[in-house]
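*Asks:* fold the stuff below for me.
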Amino acid sequence: MKKFFYQNCLLLVATVLLFGSCQKEFSSGLENPGETPVELNSKVRSNISGFVTDENDLPVLNAAVKVGMQTISTDRFGYFEAANVEVPKNAAVVTASKPGYFPGIRTYIATANKAAFVRIKLLPKANAGTISAANGGTASLPNGLQINLPANAVVNAANGSAYSGTIHVAAHWINPTAADLDRIMPGDLRAIDENNTMKLLITYGMAAVELSDGAGNKLQVAPGKKAKLSLPLPASLTGTAPASIPLWYFDETIGLWKQEGVAQKTANGYEGEVSHFSFWNCDLPIQYVQLNLTVKNSAGIPVRYANVRVTNTANNSWSTGITDSAGYVQGAVPANSQLLVEVFYNGCGTALHSQSVNVGTSNVSLGNITIANSVNMASVYGTVTNCSNAPINARVLVQIGTTYYSYLAHNGNYSLGVSLCNVPSLNISVLAEDLSVGQQSSVQQFSIVPGTNNLANIQACGVTTSQFVNLSVNGTPYSFTAPGDSLAYFNNNQSSVSIRAFRSTGTGSTNSAHLLFSNSGLAVGSSQAFIEFTTNYITEPVTYSPGGAVTITEYGAVGEFVSGTFTRTATGLAAPNTIYNITGSFRIRRFN
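*Replies:* Below you'll find the model as predicted:
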């Protein structure tokens, strides 16, 4: 299905089922930037928060997130928050960066005194192959994405000097029918056309491409040269895909797509010439207006993380947005259209609310939308105290299924609205953190039901939040510590457990360590087989001596911590066959 995108940050895909309601009156007092010369100079102060995950939907620790002039890092849950940041009103940009991934970028229309929220899923830089710069050639991915470079058409991106060596091509095709398109695509599908007016795009597919040399230095298409880019087209879109379609590249500085060139339809997709590489998009432009609304439950509690889906009934193209801590969401929708607005929560297949809205050329504000208790809504209230049993300001992490949600307790009190979908009760996991002293609670399990739920007090105490990987190689110590360094734990019920530590030196190089051990009855006191250990602190190929073990000293529930120690001996393959005695310890939060 082709998609336009409801611009404000938080998005999810759900199925459609009507829930009867009276249509609310709507106002149009907002400034409309659509179909006007682009204005990006006006600034407002904005609050923004969100979660960053990898391609496996696991939290990304220590991703660099840039908003305006402020850069923050994600924590062990992949969560970030920036307050009172000055951003362009009509196109505020959030960029998440992590080595090995294309940047994850979201754009939103910022409103004074309104917070925004995003979920960003990073795309790994898949190896599409290598091309001789002198001879030119083609690199491709199995899904049909293809990059063709002519001979002598590449320069060093930093200084513009000609490059004649081997070109390494990293790429990723973004499927326009993907259920997680809202998380993986850059921007919000707003664009600047060739007449310098703002448009909303209907996408038929995107691609991310990066060229580099063997040392990782970025390359770019030389001035005056063109490369050929071929994008696959999903079978479900071939019937409506036009014979030719405008091409757009993503301007990462302003967070908007820009029109440049045309792609022609082929037997398998679209093909066009491009003058540089970044993100490219095959799209049809349409006029848009802004729409906003606020979702609350019958108790008046804002429903945060509600998924608002807006469908253009004329062609079934759709967009989604996720409500912020005030239950508010806003974004771009097609002008001159009849829309179906639906509210979903927690992946429920049934809409909690739906209404029809006729949109002209003015912006639309639907005001408050109230979700009735008759659709299995729960009002959840709880308290948090510290080690002295005093009420505190704390962060409360709620896990429903495999998804994390972040709330704040003010003076010890927090509340949230939750939909139970069509089940009589729902199990949730709750963890509270006292960020001021680095203490947290254990993970608490609760069963909630429709109506009012008063949860037992949670004491954010007893579990330190420290995380580290410490190792020694022939007596020389090395240490990685969160949040300054990136630490990652991966299990997912596989036969082995992976622990990674990573640190950028700031000079283009990195320090790292990777420990792989067996997953055989993981528990405190268990001894796991040592499978592999690699680190840049050992610079030559080695073989490992038989034996070696990883001893588990702490093994909490998901959301808590796993700790252990390890020992191993390795021998260098080349003379003088250096012996490496390796010992270490680790403590990392579990996410699976």
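*Asks:* hey, let's count contacts and neighbours off CA atoms from now on
*Replies:* Fine.
*Asks:* which residues touch whichever strand or helix holds Val329?
*Replies:* Secondary structure from DSSP states H and E places Val329 in strand 328-334. Here strand 328-334 makes contact (CA atoms under 8 Å, 6 or more residues apart in numbering) with 4-8, 108-109, 114, 116, 190, 200, 286-295, 304, 310, 312, 319, 321-323, 359.
*Asks:* now with 7 Å?
*Replies:* Contacts with strand 328-334, where a contact means CA atoms under 7 Å, 6 or more residues apart in numbering, come from 5-8, 109, 286-295, 321-323.
*Asks:* to check against the first, give me the structure of this:
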Amino acid sequence: MMRRSALLLFPVLFGLACGEGTAPSSAEELQAGSAALSAVFSGRVLDANNQPIVNARVTVNGISRFTNSTGAYSLSVTESPTGYVLDIRKDGYGPVNKLQMSSQLSQVYVLRKAYTQLIRPTVNNVIQDLPSGIRVDVLANTLRTATGSLPAGSVMFSIVPHGPDTMPGDFTARNALGQTVALETVGAVTLSAVDSQGNTLVLAAGASMNVRLPVPAALGGTMPACVLDGSCRTVMWRFNPSTGLWIEQSASPQFSSTATTFRITGVRQGGTIDPLDGLGSWNTDIEKVNPSCSIIQFVNIPISCYNPLNTNPEPGLTVSLSQTSSGGAVWTSSGTVRSSATYIAQYNLPSNAPLQLQVAFPAGAPPYCASNLTLSAAPGPAIPGDTISYDSGAPASGPGYPKDPDGNPIDFQDVFDGNHTCSSHISIQTHP
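*Replies:* Here you go, the predicted model:
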């Protein structure tokens, strides 16, 4: 049976995944006995005010459930050695989509509220989210239900901008040649529309919709020079919620110093796009053919440093990861790592790039957790303190989650044995 591992709970420009190798709890032991048959996923879906989101669609490897009145969900799927694509979405909110490497119990996911505007679908409309600058031109009579019918009544149109830390997926993509590549975003958006009867809408076959997509403020608001001069391959991509991959699209992108303008064209009903995905998530991305990866390992950290007050769920460590975009902007994304995780696989990184990692302990943690904290990079010295700078290293064997020499996703034993192609290795340890 493969070792347990799980995706870290925050998205970033590169992919992150955690590996679990500690002793399971009694509930986990019960699952382990049937792990050859199924993997179990449960949790709650909330909004930014910690209120439950009802009837959010939660899908794992093609099996879907809807959240109840408390935002809770639970489902099981056939065990998969290559992992599980978990997708959570509801019209009017930004989606969550993550690659998980094992069951995930009692998770909490927060969906970001969209900018919404009520429109009449029988006339031309301009929808603009002023904070992000995203603009969408919707022509009259171009929206349809999944069955091809005209919308019922008025339509609520939604815009959710994405920066590098809120993207669905892990920036693994498939280009027009069928090659698996990694991406770096210079702007992304999720669009959706729902009519008065709650139908998710799509574009009519052959109809078009123009979108202006500014470079996010988190990336400096300026288009990288390599995009403008054509020295880096930059095209449009649409997210596939079922596979967790970004797929290259023919969307006629035009690049300026601050934004991308592109055109969405409707496909025939019964095509390859999931109707429940609606108008979709779109991304202006720089293609990366030879990304690198790093392993971040947690070594013998006492449980009191993860959970000083013995609460459930445990608060865990906060790990912050920083890097520099192609446009020169430095940005940081933070997430929680709990005691069940023994390592993080940090992948789809730009090769030989400077990175920085910072670790913080939860409130109430014993003083020794921070005072005895040591971070070390291989190659490189051990550094007392909570921050370390390191290099992403040479390109790995390919984009996506790191694999062992047999072509399987790496597990804890592979990390322990060094049985992978990640060039850099960071150790985090402390002691009483």
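*Asks:* ok so, going back, just the contacts of strand 328-334 of the first structure: which are in strands?
*Replies:* 286, 288-295, 321-322 (DSSP state E).
*Asks:* those residues: which two are farthest apart?
*Replies:* Largest separation among those by CA to CA: Ile286 and Val295, giving 27.6 Å.
*Asks:* between those two, which one's more packed in?
*Replies:* Set side by side, Ile286 of the first structure and Val295 show more neighbours around Val295, with 27 against 18, by other CA atoms under 10 Å.
*Asks:* any idea what the more buried one aligns with in the second structure?
*Replies:* For Val295 of the first structure, the equivalent position in the second structure is taken to be Phe298, counting by TM-score structural alignment.
*Asks:* I figured Thr203 of the first structure was touching Ile174, is that so?
*Replies:* No - using CA atoms under 7 Å, Thr203 of the first structure is not in contact with Ile174, being 10.2 Å away.
*Asks:* overlap of the contact sets of the two?
*Replies:* Counting by CA under 7 Å, 6+ apart, nothing touches both Thr203 of the first structure and Ile174.
*Asks:* and the strands in the stretch 451-592 of the first structure, which stretches?
*Replies:* 451-454, 458-459, 463-464, 468-473, 476-481, 486-490, 496-504, 510-518, 527-535, 542-544, 549-555, 561-572, 579-589 (DSSP state E, counting those that start in this stretch).
*Asks:* what angle do the last one and strand 527-535 make?
*Replies:* Meaning strand 579-589 of the first structure. Computed with axes from the mean of the first three to the mean of the last three CA atoms, to 10 degrees, the direction of strand 579-589 of the first structure lies at 110 degrees from that of strand 527-535.
*Asks:* can you list contacts of the lengthiest strand in the first structure?
*Replies:* In the first structure, taking DSSP E as the definition, the longest strand is strand 198-212. By CA under 7 Å, 6+ apart, the surrounding residues in contact with strand 198-212 of the first structure are 2-4, 34-36, 38, 167-176, 189-193, 218-220, 233, 277-288.
*Asks:* hmm, back to that, mind putting the strands of the stretch 451-592 of the first structure in TSV, distance to Asn135 of the first structure and mean neighbour count included?
*Replies:* Shown next, in TSV, are these (distance: least, CA to CA, whole Å; neighbours: other CA atoms under 10 Å):
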stretch	distance to Asn135 of the first structure	mean neighbour count
strand 451-454	68	15
strand 458-459	65	24
strand 463-464	57	15
strand 468-473	45	20
strand 476-481	44	15
strand 486-490	40	22
strand 496-504	35	19
strand 510-518	32	18
strand 527-535	37	18
strand 542-544	37	16
strand 549-555	50	20
strand 561-572	39	19
strand 579-589	45	20
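*Asks:* tell me the contacts of Gln146 of the first structure?
*Replies:* 138-140, 229-231.
*Asks:* the contacts of strand 198-212 of the first structure, buried ones only, as a PyMOL selection?
*Replies:* Typed into PyMOL, the line below selects the buried ones among these, using 16 or more other CA atoms under 10 Å:
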select buried, resi 2+3+4+34+35+38+167+168+169+170+171+172+173+174+175+176+189+190+191+192+193+218+219+220+233+277+278+279+280+281+282+283+284+285+286+287+288
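*Asks:* can you tell me which of the contacts of strand 198-212 of the first structure are in strands?
*Replies:* Reading strands off the contacts of strand 198-212 of the first structure with DSSP E, I get 167-174, 190-192, 218-220, 279-286, 288.
*Asks:* mind listing what's buried along stretch 73-89 of the second structure?
*Replies:* 73-77, 79-80, 83-89.
*Asks:* in CSV, list those along with secondary structure and distance to Gly33 of the second structure.
*Replies:* CSV is the format used below for these (DSSP: H, G, I helix; E, B strand; the rest coil; distance: CA to CA, whole Å):
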residue, secondary structure, distance to Gly33 of the second structure
Tyr73, strand, 22
Ser74, strand, 19
Leu75, strand, 17
Ser76, strand, 14
Val77, strand, 15
Glu79, coil, 12
Ser80, coil, 15
Gly83, coil, 18
Tyr84, strand, 19
Val85, strand, 22
Leu86, strand, 23
Asp87, strand, 26
Ile88, strand, 28
Arg89, strand, 31
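*Asks:* cool, thanks, talk later.
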